[in-house]
Structure formats: structure tokens, C-alpha cells
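Undergrad: mind looking at a prediction? Sequence and model below.
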Amino acid sequence: MFQIIFLLSLFLSISNAANQDFCVADLKAPDTPSGYPCKPAATVTVDDFAFSGLIAPGNTTNIISAAVTPAFVAQFPGVNGLGLSAGRLDIAAGGVIPLHTHPGANELLIVTYGHITAGFVSSASTVYVKTLKKGEIMVFPQGLLHFQIAAGKSGAVGYVVFSSASPGLQILDFALFASNFSTPLITKTTFLDPVLVKKLKSVLGGSG
């Protein structure tokens, strides 16, 4: 009798798991702290599990001479609930992905063209920097400040994989100098000269 009950329970658990193979995001519904709700299974197609948005290079004609093309849940609904996402980095010669963090995910960088100097700062203020060539990879632990710079004359391309469908992003320079964070508070909390702070705000469009 016990074996029958055990086998029945196992069958029901397997059947239930089969119904939860995936949760393609319903992007028409609001995003929540627990993610997007699932699309009805009848409306899911194979196109929900494929994404072509990383084929084309990003536009690097900007102040950082670089572009990040995301394949997060908002662009790629099939990754909803799977604990991963991706992106493409295009860095022109002399370009940089400035110091930034991903509060919600670890990051793995794969260099596919050129050379990228990349690094991160640990919570103990230790800096880890490495120049990577095509085929090499580097990991950036969740929440730590990190950067990527094109190390060659012809620029570089890399692909990144995150351990979350919504890794989040905060760029340090933009948080300080492209926001309404007041100059006196920035000066007080960073020890930067107020003249420099105002100059950087004028470049990045900040106020205050």
C-alpha cells in the first residue's frame, strides 16, 4: 500500500513539474518584484524562446564610444523565471563601459573580437584587472563595481551572460553626474572638487 501511495505521489509531482517547464513573460502585464506573469500556454510559440537582437552591432557614436544591447526579460520574454539573460557589448577604439553594477546578477563576459581590458573592485577595495583576447572569459560577482575598455586600436566585441532575467544596471558616473544629485552633496560624499562636479554635470546633463 505504501508503495502505491509513493508511486502515485511521484507521478503527480512529475506531472505538476511538466506543467511548470517555463513561464514566458507576458510583457503586456506589469512587471513586479517577482517578475512578469506567464503568458497563457496556448499563446506561447517557438519565437518566445529565440532572440535575434544581438546580431547587429550597437551604435557606438556616443560619449562612451560603446553600446550595450540587452537580451533581458523585457526584450526576450522566454528567459522569464529561468535565472539568466544575455547582452552584447560593442566598444569602439578608445571606448569604455564605465564603472557600473548589476545589483541582481553575476556576469560572465565572453570576448569574441579584439581585446577588452576588464576589471572589478571587491568589497575589500581590491582591484582585479585583466586584458582578455578573443575566446577568453571573465566573471564579475554580483553587485560589485566593474568596467570594460577596448584595449585594441580596432575596438572590441563581447557577449555577456547574467544569472538573472533582470540583472539591473546602475552606471556610477551617470548616477552622480547625469542625475539631480546636488553638487554640494556629491562634493561632501565623494571628496571631489565642486568645480569638477559641475563640469561633469554639464557634460552628462545632470542638474543640482
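TA: Here it is on my side, so go on.
Undergrad: contacts and neighbour counts: CA atoms only from here.
TA: Will do.
Undergrad: do a quick rundown of the strands in the protein.
TA: Along the chain, counting by DSSP state E, strands occupy 66-71, 85-91, 96-101, 107-113, 116-121, 127-132, 137-140, 146-150, 156-162, 170-171.
Undergrad: for this protein, which segments count as helices?
TA: Secondary structure of the chain (DSSP state H): helices located at 2-18, 172-177, 183-190, 194-204.
Undergrad: what is the last one packed up against?
TA: Think helix 194-204. Here helix 194-204 touches helix 172-177, helix 183-190, going by 3 or more C-alpha pairs under 8 Å, 6 or more residues apart in numbering; DSSP states H and E.
Undergrad: before we move on, back to that, redo the strands of the chain as JSON lines? Include distance to residue 194 and mean neighbour count.
TA: Formatted as JSON lines, these follow (distance: least, C-alpha to C-alpha, whole Å; neighbours: other C-alpha atoms under 10 Å):
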{"stretch": "strand 66-71", "distance to residue 194": "28", "mean neighbour count": "22"}
{"stretch": "strand 85-91", "distance to residue 194": "31", "mean neighbour count": "25"}
{"stretch": "strand 96-101", "distance to residue 194": "21", "mean neighbour count": "21"}
{"stretch": "strand 107-113", "distance to residue 194": "34", "mean neighbour count": "20"}
{"stretch": "strand 116-121", "distance to residue 194": "25", "mean neighbour count": "21"}
{"stretch": "strand 127-132", "distance to residue 194": "27", "mean neighbour count": "14"}
{"stretch": "strand 137-140", "distance to residue 194": "32", "mean neighbour count": "18"}
{"stretch": "strand 146-150", "distance to residue 194": "25", "mean neighbour count": "24"}
{"stretch": "strand 156-162", "distance to residue 194": "35", "mean neighbour count": "23"}
{"stretch": "strand 170-171", "distance to residue 194": "20", "mean neighbour count": "16"}
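Undergrad: comparison target below:
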Amino acid sequence: MNRMSPQLTVLLVIFSLHCYMSDMAMASDPDPLQDFCIPNTKWGYGRAARLDTIPCKNSSEATTDDFVFSGLKKPAETFSDMGIAAVSVTPQMFPGLNTLGMSFVRADIQVGGINAPHFHPRATEITYVLQGKVYSGFVDSTNRVFAAVIEQGEVMVFPRGLVHFQMNVGESPATVFGCFNSQNPGAQKIPSAIFGSEIKDELLEKAFGMTPKQIDKMRRKFVPKG
């Protein structure tokens, strides 16, 4: 019986693994396999429910109303201490967005108000100024700041995962619309993440050169009440 050489054996193993991995790769498709997926609300959302665990309702049951959203006509009813009121629109609110890989937000900013430095771990954002003058920018991974005052009709893009911010520098309220290339972009505000979490005070004192009294003051401001 002829025996294969060690070199040929290794080549066959590599070829077999390549074919196996190719079959694995073709076992799924990263793109939607249907025109749309309106969540079947009969299953309910619940606190822990995820949209990817809720089946779509039959496409024949979809209506135009599933693809129209009117919740951005007015600003949110309450403004934060920083002078901003935001309405975030996700598939839970707007079923037609489900599986399309996008979401958006309306933000109204009072004169002098700010959208504190924050980032979205799962999405790039593009912001359009509907009215007002907004100092807007982001910080790259070398700590270089890209910022400008953008006005009505202008847009700015914030690359995924980079810290960005906004401030109304005009003499009247500002309104901006943000669009994300994820239906669940996530949002983490830097002040809240640092001082509203359970990071040890000693570490924060050393990291920011702050006194225990200063840390305590910041804690009281950002730790959630209740």
C-alpha cells in the first residue's frame, strides 16, 4: 500500500478545513432575507425581551402605519439639567425600523444647553441641524478635536465609538436630528459613566487629581436618584 507523504497529508488537512469553514460561512446571510420584519406585538416586548427574539408578523398583515412615525413633531416634554430634551426612536417605538439597521433621535437644546460628551459603541451618527447654531464635534483616538459651529441645513458625522458633544451657542433654541446605522446604537455619557458608576473613589482621585470632597460632589450630581 502506498502511503501519502507528510507534506501531502498536511495539504489535504488544510484544504479540508478551508472547505469546512467555507460551508460554515455560507450557512448564514448577513443581510435581511425579506423586505421587512414588523414585530408581532402579540408576543409582547416585556422588560427583558429583545426584538431579535420576537417573530415577524405575516407580511400580508403589515400596513402603511407600520412605516410612518409622527412622534418627532414636538420636542420631549422635559429638559434635563443640561438643557437638552431628546426623543429617541427605535423599533420598539417605530416597528417599521426593525431589521433595517437604523434608528434616529430628535434633540432640542436650550440656549447654552449641552449634549454632554458621550459615545455610541455600536453606530456611526450623522447629525442634521434643523434650526439654531450648534457647536458640534468629536475627539479621535489621538485626542485630536474636530469641532465646528454648524447651522441650519448643515450636517456633521460622528464616527462609531468616538466621543462627541454638542452645545447651543446661538441666541435661540436649537433642534437637531441624529441618524444611526444601528437599530440599537447604545449610548454612554462620559460624566455619568465615570461619576455615576461604582468606580472606587481612590482611583478617580488619582485619575483626575480631585479631592475626596470634589469626588463626592460629582457623585451626588450623577448617581441616579431613587
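TA: Thanks, I have the structure now. As the structure is a prediction and not an experimental result, all values here were calculated from the model.
Undergrad: superposing both, give me the TM-score.
TA: After superposition, the two chains reach a TM-score (TM-score structural alignment, normalised by the length of structure 1) of 0.82; 189 aligned residues with a C-alpha RMSD of 2.3 Å.
Undergrad: right, so the helices and strands packed on helix 194-204 of structure 1: which one is the most enclosed?
TA: Mean neighbour count, computed with mean count of other C-alpha atoms under 10 Å, is highest for helix 172-177 among those, reaching a mean of 18.
Undergrad: contacts for it next, please.
TA: For helix 172-177 of structure 1, the surrounding residues in contact (C-alpha atoms under 8 Å, 6 or more residues apart in numbering) are 98-101, 181, 186, 197, 200-201, 204-207.
Undergrad: mind doing that once more with 6 Å?
TA: Residues outside helix 172-177 of structure 1 that contact it (C-alpha atoms under 6 Å, 6 or more residues apart in numbering) are 99-100, 200-201, 204, 206.
Undergrad: circling back: how about the helices of structure 1 in TSV, adding distance to residue 120 of structure 1?
TA: Below are the helices of structure 1 laid out as TSV (distance: least, C-alpha to C-alpha, whole Å):
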stretch	distance to residue 120 of structure 1
helix 2-18	39
helix 172-177	13
helix 183-190	19
helix 194-204	23
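Undergrad: relative to residue 152 of structure 1, which of these is closest?
TA: helix 172-177 (23.6 Å; C-alpha to C-alpha).
Undergrad: that closest one vs structure 2, mean deviation?
TA: After superposition onto structure 2, helix 172-177 of structure 1 sits on average 1.2 Å from its aligned residues (mean C-alpha distance after the TM-score superposition for structure 1).
Undergrad: which residues does the residue nearest to the spatial centre of structure 1 contact?
TA: Residue closest to the average C-alpha location in structure 1 (C-alpha atoms, centre = their mean): residue 167, at 5.0 Å. Residue 167 of structure 1 sits next to 102, 104-105 when contact means C-alpha under 6 Å, 6+ apart.
Undergrad: whichever of those end up buried, select them in ChimeraX.
TA: In ChimeraX, a selection of the buried entries from these looks like this (16 or more other C-alpha atoms under 10 Å):
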select :102,104,105
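Undergrad: of the contacts of residue 167 of structure 1, which is the nearest to residue 86 of structure 1?
TA: The nearest member of the contacts of residue 167 of structure 1 to residue 86 of structure 1, counting by C-alpha to C-alpha, is residue 105 at 11.1 Å.
Undergrad: save the contacts of helix 172-177 of structure 1 as TSV, and put in distance to residue 19 of structure 1 too.
TA: Shown next, in TSV, are the contacts of helix 172-177 of structure 1 (distance: C-alpha to C-alpha, whole Å):
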residue	distance to residue 19 of structure 1
99	42
100	38
200	53
201	52
204	48
206	49
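Undergrad: which one among the residues you listed gets closest to residue 142 of structure 1?
TA: Residue 142 of structure 1 lies nearest to residue 100 out of the contacts of helix 172-177 of structure 1, by C-alpha to C-alpha, at 11.0 Å.
Undergrad: which ones are touching the aligned partner of the closest one in structure 2?
TA: Matched across to structure 2, residue 100 of structure 1 falls on residue 118, judged by TM-score structural alignment. Taking C-alpha under 6 Å, 6+ apart, we find residue 118 of structure 2 in contact with 163-164, 188-190.
Undergrad: what's the most distant pair in those?
TA: Taking C-alpha to C-alpha, no two of these sit farther apart than 164 and 188, at 10.7 Å.
Undergrad: report the contact partners of residue 122 of structure 2.
TA: By C-alpha under 6 Å, 6+ apart, the contact set of residue 122 of structure 2 is residue 185.
Undergrad: and the gap between it and residue 95 of structure 2?
TA: 20 Å (C-alpha to C-alpha, to the nearest Å).
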